[in-house]
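Colleague: quick one, fold the following:
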Amino acid sequence: MLYDFAVAPFADYGFMRRALVACLALGLGAGPVGVLLVLRRMSLVGDALSHAVLPGAAVGFLVAGFSLPAMGLGGFVAGLAVAGLAGLAARATALKEDASFAGFYLISLSLGVLIVSLRGSNIDLLHVLFGTILAVDRSAILLIGAISSVTVLTIALFYRPLVAQSVDPGFLRAVGVRDGVFHFLFLLLVVLNLVAGFQTLGTLMAVGLMMLPASAAQLWAKRLPAMMAIAVGVAVVSGWLGLVVSFHFGLASGPTILLFAGAIYCLSLVFAPSGALARLRPRRRHRTA
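Modeller: Predicted coordinates for the structure are as follows:
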């Protein structure tokens, strides 16, 4: 019974296996990046960048249809352009970086929807906005796997400066390190993982598998490596549960995956060591002799 429900769909159908591998690869890359986003208090910036890839993905779609390389390249260029413009606006004006990101993300979202609607149908627009995880093919898995590998390798190589730049960028400047280089490197990783995610979850939900597991992980662990491991685990479990439930009950796979990630996050808010119940428990007072 349990095998038929939880394992048989992946054993019997190739598209389910490919979707599960895509979720695994996405979780491996997006989980650690999401933890660093939460650590930097840049969660809304991640959401803004997820919408920023839409115009480039839309242009790639118009040129080559649902070609992952074309849409991925377009989304990558658009995401980097918005990140660069937002950073430039924050440095050259009185606007904070989050405000400049918000402005450019709204422009990007509107432009992307307009581009797709000019040449595509409503179904094409839905595919771009919400993704088609059950339609991922070999090329998509290879691209997502390559992005996840680059992400994990980059974080491993530059772990200390990335963490220091997240916690105290002034320290890097004090020791003579240009923190702006690592800030750009981090934004590059965010854009890369959003490009990996939009093919499967769409531009509107790609950031979900990055932020929800990371937010839940922060409630369960205090040390950064443990947070990253938990975030990856939550993302993978959410992908597996979401695919199984959507297969048996005929639901949309992408939203179901994110709803499971959201459910784990909500349970963590209550039951995690840093959750609500732990805060409500009376603390023991130490007696002094």
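Colleague: drop to CA atoms for contacts and neighbour counts, all remaining ones
Modeller: Will do.
Colleague: stretch 36-50: how far from the chain's middle?
Modeller: Averaging C-alpha positions (Cα atoms, centre = their mean, to the nearest Å) puts stretch 36-50 9 Å from its chain's average.
Colleague: now do the same end-to-end measure for that stretch.
Modeller: End-to-end distance of stretch 36-50 (Cα to Cα, to the nearest Å): 16 Å.
Colleague: that one: which residues count as buried?
Modeller: 36-39, 42-50 (16 or more other Cα atoms under 10 Å).
Colleague: please generate a structure for the following sequence too, so the two can be compared:
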Amino acid sequence: MIDLLTAPFVEFAFMRRALAGCVALSASAAPVGVFLTLRRMSLMSEAMSHAILPGAAVGFLVAGLSLPAMTLGGLVAGLAVAMLSGAVARSTVLREDASLGAFYLLALAAGVLLISARGSSIDLLHILFGTVLALDDAALMLLGGIATVTLFALALAYRPLVLECVDPLFLRSVSRASAPVHFAFLGLVVLNLVGGFAALGTLLAVGLMLLPAVSARFWAADVTGLIPVAIALALASSTAGLLVSYYGDLPSGPAIVLTAGALYLASMLVGSRGGLLWRLMPARHLEA
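Modeller: Alright, predicted model coming up:
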């Protein structure tokens, strides 16, 4: 049994590289997903994952399937969409979710059009769904750097981030850190989606960010518990997904995200913090 779990990673370097990339992505994206869910911004990550597509498409048109060019383009496009949607929300009657929805739809359509006009359907599939089994040294360094920056930034901004999740009005009244922390957090979201894009593609990058974070809500009660549980679930999803992909001859990115989805369904059923089965069990009466 142990050989079945370890043999693919022992025998093949590409499996070890894929696992290393997923470990780095899990360590950084899952904590960001926890704060997204606490701030009720889960769907924003889905929008932002599409917003990076036109930048990645421009990088592809300029330099082909070049990771630095596509990463830089995606980062610029994602930050531009985030800042523009925030500016529109603060200067017009539109709320931020509505302006973000408009911008991300435009970005998604523009990105698909650019890639389709100059590339092939294979190139489009590569950008949309990623190639986690083809990570090279540059991609691993990118993912490791993103994880380092993310964890360091979250450690510095941990207290204002938690306070903004609990009582944003109070944070604004006692500190001027609210706006800088908010925009810095949006930057971390974009940065991790760009890293996820390198491994899982734009359409699946958000899966490893949100599904473990949502699943963790069924196992932990506060932020100090949610973050390590989300990271553990992301690591388990990545490892199990790679093994399912290897033995089942399936695409790796979808296998990882579907494994994370299976863990979410299991957590929803048997999670100790509000799982369905625990809710169906009769509550104990108080004893005298």
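Colleague: quick check: TM-score for this pair?
Modeller: Here the TM-score for the pair of chains, by TM-score structural alignment, normalised by the length of the second structure, is 0.97; 287 aligned residues with a Cα RMSD of 1.1 Å.
Colleague: re the thing from before, quick check, nearest of the buried residues of stretch 36-50 of the first structure to Ala229 of the first structure?
Modeller: Distance to Ala229 of the first structure, by Cα to Cα, is smallest for Leu36 among the buried residues of stretch 36-50 of the first structure, at 12.5 Å.
Colleague: so who does the closest one touch?
Modeller: 163, 166 (Cα atoms under 8 Å, 6 or more residues apart in numbering).
Colleague: the same query, at a cut-off of 7 Å, please.
Modeller: Ser166 (Cα atoms under 7 Å, 6 or more residues apart in numbering).
Colleague: so which strand or helix has Val112 of the second structure?
Modeller: helix 96-118 (DSSP states H and E).
Colleague: read off where whichever helix or strand comes after that helix ends up in the first structure.
Modeller: Sequence order places helix 121-129 as the next helix or strand after helix 96-118 of the second structure, per DSSP H and E. Using TM-score structural alignment, helix 121-129 of the second structure corresponds to residues 122-130 of the first structure.
Colleague: what does the matching stretch rub up against?
Modeller: 116-117, 201-205.
Colleague: how much space between the residue nearest to the spatial centre of the second structure and Ala80 of the second structure?
Modeller: Nearest to the mean C-alpha position of the second structure, by Cα atoms, centre = their mean, lies Met209 at 2.8 Å. Met209 of the second structure is 21 Å from Ala80 of the second structure, where distance means Cα to Cα.
Colleague: helix, strand or coil: sort out Val88 of the second structure for me.
Modeller: helix (DSSP: H, G, I helix; E, B strand; the rest coil).
Colleague: which residues does it contact?
Modeller: Contacts of Val88 of the second structure by Cα under 7 Å, 6+ apart are Ser99.
Colleague: repeat that for Ala20 of the second structure.
Modeller: Applying Cα under 7 Å, 6+ apart, no residues contact Ala20 of the second structure.
Colleague: of the contacts of stretch 122-130 of the first structure, buried ones?
Modeller: Buried among the contacts of stretch 122-130 of the first structure (16+ other Cα under 10 Å): 116, 201-205.
Colleague: among the residues you listed, which are in strands?
Modeller: Per DSSP state E, strands hold no members of these.
Colleague: let me have those in JSON lines, adding distance to Leu125 of the first structure as columns.
Modeller: Below are those laid out as JSON lines (distance: Cα to Cα, whole Å):
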{"residue": "Val116", "distance to Leu125 of the first structure": "6"}
{"residue": "Leu201", "distance to Leu125 of the first structure": "13"}
{"residue": "Gly202", "distance to Leu125 of the first structure": "10"}
{"residue": "Thr203", "distance to Leu125 of the first structure": "11"}
{"residue": "Leu204", "distance to Leu125 of the first structure": "11"}
{"residue": "Met205", "distance to Leu125 of the first structure": "14"}
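Colleague: alignment lookup: Asn193 of the first structure to the second structure.
Modeller: Counting by TM-score structural alignment, the partner of Asn193 of the first structure is Asn192.
Colleague: now the two most distant members of the buried residues of stretch 36-50 of the first structure.
Modeller: Across the buried residues of stretch 36-50 of the first structure, the longest distance by Cα to Cα is 18.3 Å; it joins Leu39 and Ser50.
Colleague: related to what we said a few turns ago, give me the nearest residue to the match of Asn193 of the first structure, chain neighbours excluded.
Modeller: Once flanking residues are discounted, Asn192 of the second structure sits nearest to Ala29: 5.8 Å by Cα to Cα, 6 or more residues apart in numbering.
Colleague: could you do Gly274 of the second structure as well?
Modeller: Here the residue nearest Gly274 of the second structure, using Cα to Cα, 6+ apart, is Phe218, at 6.0 Å.
Colleague: and that neighbour, what is it in contact with?
Modeller: 267-268, 271-275.
Colleague: now Ile256 of the second structure
Modeller: Ile256 of the second structure neighbours (Cα under 7 Å, 6+ apart): 237-238, 241-242.
Colleague: can we see that at 8 Å?
Modeller: With Cα under 8 Å, 6+ apart, Ile256 of the second structure has these contacts: 208, 237-242.
Colleague: that one: which element?
Modeller: Per DSSP H and E: Ile256 of the second structure is located in helix 252-270.
Colleague: how big is the offset of that helix relative to the first structure?
Modeller: Superposed on the first structure, helix 252-270 of the second structure shows a mean distance of 0.4 Å to its aligned residues (mean Cα distance after the TM-score superposition for the first structure).
Colleague: got a list of contacts for the first helix or strand past that helix going along the chain?
Modeller: Proceeding C-terminally, helix 252-270 of the second structure gives way to helix 276-280 as the next helix or strand, assigned by DSSP H and E. Here helix 276-280 of the second structure makes contact (Cα under 8 Å, 6+ apart) with 268-272.
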